[in-house]
Each structure stands twice: as C-alpha cells, then as structure tokens.
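A.B. asks: Dropping a prediction and its sequence here:
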Amino acid sequence: MADVTILEWSRFSNVYRHGLPITLGEGDEGYVQLMRDNQTNQLVAVKTWHKEPHTDVSMMNDVFNYELAAMKKFNGVKYFPKLIGIVPNADSAVSFSLVQEFIGDIRSKRTLSLLDAINDNELMYQEIVSAALDVSEALAEMHRNGWVHCDVKTDNVILKTDSVLQETDVGSDNGWWINEPPTNSSASFHAKLIDFGGARPISEAKLPKKLPKKMKKYMYEMCPQIAPEVVEGLGKVPYSFESDVYSFGRLLKDISELSGLVELDQLANRCLAKSPKKRPNIDSVVDELKKLQ
C-alpha cells in the first residue's frame, strides 16, 4: 500500500436521496456509494467489493490490487478519475474500500454515462466526437505506459462537467446543461474512462482460456465489446493493445448506431476487424478523431 493515502471512515458520511444512501452503481464484484468527504466538503465515490460466502477472496484481492495500481499509475491524468485514497473496511472482501473523485452533477448527485447521454439525446455532434476522442486519448495514455484496460464500453465512460455551479445553485431538474447551459455557467463536458478492475500491465495480461461453447455464446451475446480472440482463447495473450482497440471500436459502433454519425461508423468498422493485425493502433485512431472535430 505504499504511496497510497489510508483514510479513516470518520472522515466520510453517507449522502441520501429519499431517505436512503445513494448507490451510484453496482455489479457482480462490488458497488459504488456516493459519500461526502467531511474534511473537504466534496462529494466522493467509494467503491467496495462484495463480501459473500461464495466470494473468491483471492481473486477479489487481485482485482483490487490491479485497480489500485492502475489508478495510482494514471492519477492526475485528466481522462481518468482522481484517486483520493483507500479506507479500511471490514465489510469489503479485500479489507479496503477505494475512494475516488465523484464524476457527475453535484446538485442532482447523479452520474451520466456516455450511453445514457446519447440515449437521452443529450449530446450534440461536436460533444459526441469530443467524448470519443477523450476515450481514445485515455487508451493511448494507457498503451504508451504499457497497460491495457480490457473492458472499454459505453457504461465505463462517465461524463464530467466543468460547470462553475455549486450544489446550492438552482438549475434544470437533472442538472445537465449540455446543449444550452445557463448564462452564469461555464459548463463543458469531458469523458472519463473508469473501472480498472480488469486493467493489467501488458506484461501481465491474462492468459488464454478455452471456454465451453455455452460460455462463448454468452460472451458473444452479452459482452460484444470483448474481442473475438479473447473469447476464443487465441494467441499468447488474448488481452492486448489490439483487443482494447476492438473494444473501442464496439464503443464507436454503439455511438454511431444511436447518434447516426456515419463518420464514426466507418472508423468503428476498422477497429472491429476480426484479425488483430488489421486493426489500427490507438494513436492513429486518435488522429482520425481529431480530424472530425
């Protein structure tokens, strides 16, 4: 735990909506709560790993250690959430919860994923391209430093506003002013790539696995962002820079299908090439997205 700030629970308090603590998200491995840092009066996101009788504690510790290592590695880079520290937690499978910046609207106390923003028709053309560029820049930063994310998808991209408004300010019902910000606001939006539970240094990328046919079918149907060589267990290390590009291509495909942006669809198809060798590298993807701005 070197170079990580260990915090005390007394520093944090729950944030409530309708009398219940606010949960920002929950998955098979854990959940993220919205809390207030009483020392700074800032909202933070606290991630805790489930502790159940069937929990594989060893695997959860691996997930936690890699996620913490990735957040330390890229802390301060604008395309990723800021790491604040860790806090001991007896209710967590890994003995700690991870504290990071809250990415969302401070008044409504809600997050907005890229998927939800596009589904709700919240983003204009330029903002969609800008968000895609931010994610590509995030991946480029990881790849330059020898890391792979392994789970790039629209749900793992959260929009952050640079609005100067405070929690006490009055505004729209949901707090998002993407197209028409108030005259006293300097709101602009940036995309941040989250969830490093699957991230690895490329030298420690997961080894190939021969999955049963039923599991392969499930992966193709339910996890379309996972590259085919990963599902099939091909190559020496199926998780690679190329598999990240494939996942990014799936993200672009989702965006283009929802928004109708043909330019993104063409780039998505190249990223989704079945052969890893035929996919563009992430730096060339960044360059192409910059040309669309």
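C.D. replies: It's in.
A.B. asks: going forward, measure contacts between C-alpha atoms and count neighbours the same way
C.D. replies: Fine.
A.B. asks: what are the ranges of the strands in the stretch 101-250 of the chain?
C.D. replies: Along the stretch 101-250 of the chain, the stretches classed as strands by DSSP state E, counting those that start in this stretch are 147-148, 157-161, 189-193, 200-201.
A.B. asks: now the ones you listed as JSON lines including mean neighbour count?
C.D. replies: Listed next are the strands of the stretch 101-250 of the chain as JSON lines, based on neighbours: other C-alpha atoms under 10 Å:
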{"stretch": "strand 147-148", "mean neighbour count": "26"}
{"stretch": "strand 157-161", "mean neighbour count": "23"}
{"stretch": "strand 189-193", "mean neighbour count": "22"}
{"stretch": "strand 200-201", "mean neighbour count": "20"}
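A.B. asks: A further structure is provided below for comparison with the first:
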Amino acid sequence: MDPLSVIQNIISAAQYIKSICDQVKANKQQCQRLSNRIEIILSPVKTFAQNPASIRPENLAALNDLVICLGDCRTVVHDFYSANWAKRAFQNQTDNETFRKLNDRLSASAQQLSLSLDITRVFDREADKKDIEEDLADIESKLNDIIDMHQQTSQQIDNLAQSVDQMRVQILAQLSTKKEEVKQMDTGFKIDVQIINSSSLLIDRMLGKGGIAQVYVARWDSEMVAVKKLNVPQMSQKDLKDFYNEANIMYRTRHPNVVLLQGIVQEPDNYMLVMELMDKGTLLDLLRSTEDLTWSKRFNFAIDIASGMAYLHKNKIIHCDLKSLNILLDRHETCKIGDFGLAKIRLNSTASLASVKIEPVHTVSGIRWKAPELLQPNGKFTKESDVYSFGVILWELSERKIPYAEAATDGEVTKLVIDDKVALEASCPPKFQDMIRNCTDRVPKFRPSFANICGTLDALVRDEPLHPLPVALTGAAALPPLPVAKPVVPMEDNPANRRIKNQKFKEFWINYWGPNTVSVDWADFFDCLSDYLIRGGLREFNEEEIKQQFGIIHGKVSMNSFNTRTQELSSLKELALQKK
C-alpha cells in the first residue's frame, strides 16, 4: 500500500475513535485517554502526507504497524460503545490489561516514527492508574443498578406468574361451572332431529365466523357439508335456546328453497348444526360481484326466494331476518333460505323486535332490510314484515347495490325509513317495479302474501319471455321465441293421454333446442322440462307425473330413472335429426 493510503487509514481510524468516545457505556476515562494520545501522535504523522518523499522505508513499516494498532483500538472502544458493553465489562472488569497493551503499542509506534514527542509525559502511568480507578467505580455503580433492576424485574415476573396462576384457576372454575350449566340446560329443551357424532365429521376449512359461532366445510359420510359450530365457553342459556330453536325449525322444513339441516352434534364441548353445503355463497356476494346477471336469472332468484318463504309462512314460520346475506346459492345457483337463528314459530302471538338482538353482519347491518313498523317502539315481527324484507331483496336484484347506501349508520337508515324520505325506486321492468312497491308498502296489510307473490311471478315468467332462447350447440343463431303454451284442463290419466302429453313435450323439445342440436345432457333436459312446465305444461301434468318426469321416486332422484331419461334424450336427438 502506498504511503498516502496508509496515512489516510490512520486518520480515518483516529477520527472514528474520537467520534464515539463520548458515547461509550463503560471505561470512559481510559477510552478518552486513549483517544487523546492518538490525537497527539496524529499531528506529526500528518506532516508525512505533506512531504511523501521524506518517508523512509523504516517509517513506512512503522506507519503500517500504527494502522494495525489503531484498528485494534477502534475494536475495543466500539465494544464499550455497543449494546453488549455490560457483558464485556462484567467478564473483563476494566480491561486494564488490554488498555495497557494498546498504550504500549502506541508508544512504540511513536518511537519508531522518531516523532518529536515527550513519550514519558504523553504516556503517564500514574494517569492510567487514576483512569482505571474512576472506570472501576463507574462500572461498579452501573452493575449495581443492573442487579437492582434485575431483582425488581424478577419480582414483577413472580407477581405476574402468581396472577396468571390465580386467573387460570378462576377460568378453569368458571369453565367447569359453564359446562355444568350447559349440561343442565340440555334437559330443558326438546329436540327432534338426527343426532350426529362429531367423530364422523372431518373438518376441511373455515368459511367464516361470528360472535359465538364459526362455519366450516366438512366431510360427513362421503358428503361435503357445512358445519356451524358454537363456542361453548361463550354460550349463554339464550344462545343454547336459539341453537335448539334454529335446529328445530330447520329440521322440520323440507323444501327445495330452504337450506337442508342434516342433523346436529350435541355433546358437552360440541354444539353444531350440520347443513347442506351451498357452494356458490350468498346472494349478497353475488349481487356485489361483477358477474353478469340476466333478467331471467334474477326472476328465477325471486321465484326461489318467494317459494321458500311461502312454504315457511304456510307452516307458520316467520323468518325475522330475511336479507340477501341469508340467501344462499347451491352449485346450480338455486336460491335457498338459511340462518334461522332469529326465526319464530307463529302461534297466537308475534315476536317483538325489542326482544331480539339484531347483530350487524358482513359489514352491512340487517336493519336495512327491516320494515318501518319494526323500527318503531315495540315493533312486531309478522309475515308482512318478511314480505317487506323480500321487497328490499327484489330492489337489490334490480340495482345490485346496498339498500340506502347513502346512509352511513343504522341511525341514518332508521330515520330515512321511518320518515319515508327515500323510496326504493329501481331501473327494472315495470311489473317488477310494481312488485317492489307493493312488497314495500308502508301499510303492512296492503302488502301481498308470498302465495300471491309466487302467482304473480309465475304469470310474469310464463306470459312475458324474459330472455332469448338458447343458441344451438353448433353455434347457430338464436331461434325465434316459442309460442306460449295455453292453459288447459289437466287430462285424464290414461295410456292414450300419456302418449299425447309425451308427444307434445317431444315437439316442444325440438322447437326449444332446434334441429341442429348435436348432443344434450341431463342438465339440458332439466332446463327444457322446467321451461315447458312454467310455460303451460304445469297445467297438463299432475304432481305424480311431474315427479316421474324428473326421475323422483319416493322423494329422491332414482339413478334408474336417470338412466332411462338419458336413453330418452338419445331418442329425442334422433327425432330432431329426422325432423331436419
């Protein structure tokens, strides 16, 4: 290394040592003394930089030794500047031997460089002893402070450990008491549902969670199901009562548009509702998505919900919390009504809003679907209040927005609804708008029943085709609209009439799909038959014949019937090709 570079390294090391000396945590006097001596040596060294030619080989060797020495000085001083100084000070006390060796090396370097310095005065041993004594006293004081702090911390940890132990004992006692209460509460509720053993459920993943429950996807007897699991430690007697109430209501309802309850788990540490899995999530999520929704699909959603609610009301069940978040969709996008946690069985009285705690969910409070009369003191849940909620859902189907989005809080929503400041106007077909107005009429008695709503929707779909017919699978243009089947009196059930009805359906099939259709499957047949029944065929087939058409035997879809229907599809395809 050339002389100038060596000198620059010496200057850099000296400057760094000086910059941190005032901030060292221990041995401050000895570090400061060392820095001062380096500064004294540095002054004559800088003269070499002004006249590099005067540097002799022995001077260069001495300068290199000084670079190494200053590097070691820098390391020692930095150790007492860093955070782990206490460990070094405790292990090595004042490092007086280290400082003595560094001072000796500095003194030797000064002598080798033949610097005009008074070495004895600069490296005064008595001054070193005084520095050691002061540093020892300082370290002893700091170590005593550390020991005191450690003792205080240990005492605090001991106190905290005692508090944690006491809290643990209290929690265990409370948990034990809670379990006993739950066991005692079990005997107070009658339940008439299938009991499922929790060991038969294989939990897959969590779908969501609320205040006292989580919802999971699970496998049960080779079937994927949804499991609503309650948090037992957080359950009150009312929570358990609501659990059994929801189970009883769901289990007694058997309808294509109501979520099916398979059974419940009823164990000391496990309370679960086991339900059919709704793959497509909630109607709320679908409406907030960017997925394209035809008016045909929206009408189908409305028919699904109205059909399910008509069934519930016929069985004297008031839902009390009907909203798009509680409408679930299966893999075929059939809407089903779920979440009966607030539902009431209507006997001779109605439930009061004041007695039911309505919790905000999904960041959109359920109050946006509540009828105006429920927002008044002592408001009563009725069939008509369910109809109002349905009207709000119809508005959502049209607009795909949050109801009363301009209101930021529940209080603002309540004021808007009670004061009748905002009407739920929608940009939709006129008859659909009429239905929204009728369902959300401020006077409950003027709202239609769900039975009437189903009839109105059926007439709308039957008399006014809402979407173009399917395009042939070959990619041909859409066929012209089908003639609407006229209502007829049900035919007498005999072999001749059955042949006539089957032939009429086959002709409808050919017109529906067109002669260019290459292949069809079970879902195509299902769609076509459903459309045929809605457009008038429903009045030709009796209930038993409709079940047979869909392959339903004793309430279940028969695989033999499915295979038979598949063969019929092949025949229909051949018939279509012949007609071509």
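C.D. replies: Thanks, I have it. Please read these numbers as outputs of a predicted model, since none were measured by experiment.
A.B. asks: circling back: need the strands of the stretch 101-250 of structure 1 in CSV (columns: distance to Glu8 of structure 1).
C.D. replies: Putting the strands of the stretch 101-250 of structure 1 into CSV (distance: least, C-alpha to C-alpha, whole Å) gives the following:
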stretch, distance to Glu8 of structure 1
strand 147-148, 31
strand 157-161, 27
strand 189-193, 27
strand 200-201, 28
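A.B. asks: right, and those - which one's nearest Glu29 of structure 1?
C.D. replies: Proximity to Glu29 of structure 1 (C-alpha to C-alpha) singles out strand 200-201 among those, at 17.3 Å.
A.B. asks: Output the residue interval of structure 2 matched by that closest one.
C.D. replies: Alignment of strand 200-201 of structure 1 against structure 2: residues 344-345, by TM-score structural alignment.
A.B. asks: ok, back up a step: ok, which of the strands of the stretch 101-250 of structure 1 comes nearest Gln42 of structure 1?
C.D. replies: strand 157-161 (14.9 Å).
A.B. asks: Remind me what the closest one packs against, helices and strands.
C.D. replies: helix 114-119, strand 189-193 (3 or more C-alpha pairs under 8 Å, 6 or more residues apart in numbering; DSSP states H and E).
A.B. asks: try it again with 6 Å
C.D. replies: strand 189-193 (3 or more C-alpha pairs under 6 Å, 6 or more residues apart in numbering; DSSP states H and E).
A.B. asks: The strand it packs on against structure 2, how far on average?
C.D. replies: Mean deviation of strand 189-193 of structure 1 relative to structure 2 after superposition (mean C-alpha distance after the TM-score superposition for structure 1): 1.1 Å.
A.B. asks: what angle sits between that strand and strand 157-161?
C.D. replies: 150 degrees (axes from the mean of the first three to the mean of the last three C-alpha atoms, to 10 degrees).
A.B. asks: Can you tell me what sits against strand 189-193 of structure 1?
C.D. replies: Under the contact criterion C-alpha atoms under 6 Å, 6 or more residues apart in numbering, strand 189-193 of structure 1 has outside partners 79-80, 131, 134, 156-161.
A.B. asks: And those, which two are furthest apart?
C.D. replies: Between any two of the contacts of strand 189-193 of structure 1 (C-alpha to C-alpha), the greatest distance is 16.4 Å, for Asn156 and Thr161.
A.B. asks: In structure 1, which residues correspond to the helix of greatest length in structure 2?
C.D. replies: The residue-count maximum for a helix in structure 2 (DSSP state H) belongs to helix 125-186. Using TM-score structural alignment, helix 125-186 of structure 2 corresponds to no residues of structure 1.
A.B. asks: Return the distance of that helix from the chain's centre.
C.D. replies: 38 Å (C-alpha atoms, centre = their mean, to the nearest Å).
A.B. asks: do the same with stretch 557-564 of structure 2
C.D. replies: 40 Å.
A.B. asks: residues in structure 1 aligned with that stretch?
C.D. replies: Under TM-score structural alignment, stretch 557-564 of structure 2 has no counterpart anywhere in structure 1.
A.B. asks: between the contacts of strand 189-193 of structure 1, which is nearest Pro201 of structure 1?
C.D. replies: Within those, proximity to Pro201 of structure 1 (C-alpha to C-alpha) peaks at Phe80, which comes in at 16.5 Å.
A.B. asks: Could I get the contacting residues of Gln100 of structure 1?
C.D. replies: Counting by C-alpha under 6 Å, 6+ apart, Gln100 of structure 1 has contacts 44-45, 82-84.
A.B. asks: Could you tell me whether it really is in a strand?
C.D. replies: Yes: secondary structure of Gln100 of structure 1 (DSSP: H, G, I helix; E, B strand; the rest coil): part of a strand.
A.B. asks: Who wins on neighbours among the contacts of Gln100 of structure 1?
C.D. replies: Greatest neighbour count in the contacts of Gln100 of structure 1, by other C-alpha atoms under 10 Å, goes to Ala45: 24 neighbours.
A.B. asks: Which position in structure 2 pairs with that residue?
C.D. replies: Under the alignment (TM-score structural alignment), Ala45 of structure 1 maps onto Ala226 of structure 2.
A.B. asks: Wait, a strand at its match?
C.D. replies: Yes: secondary structure of Ala226 of structure 2 (three-state DSSP): part of a strand.
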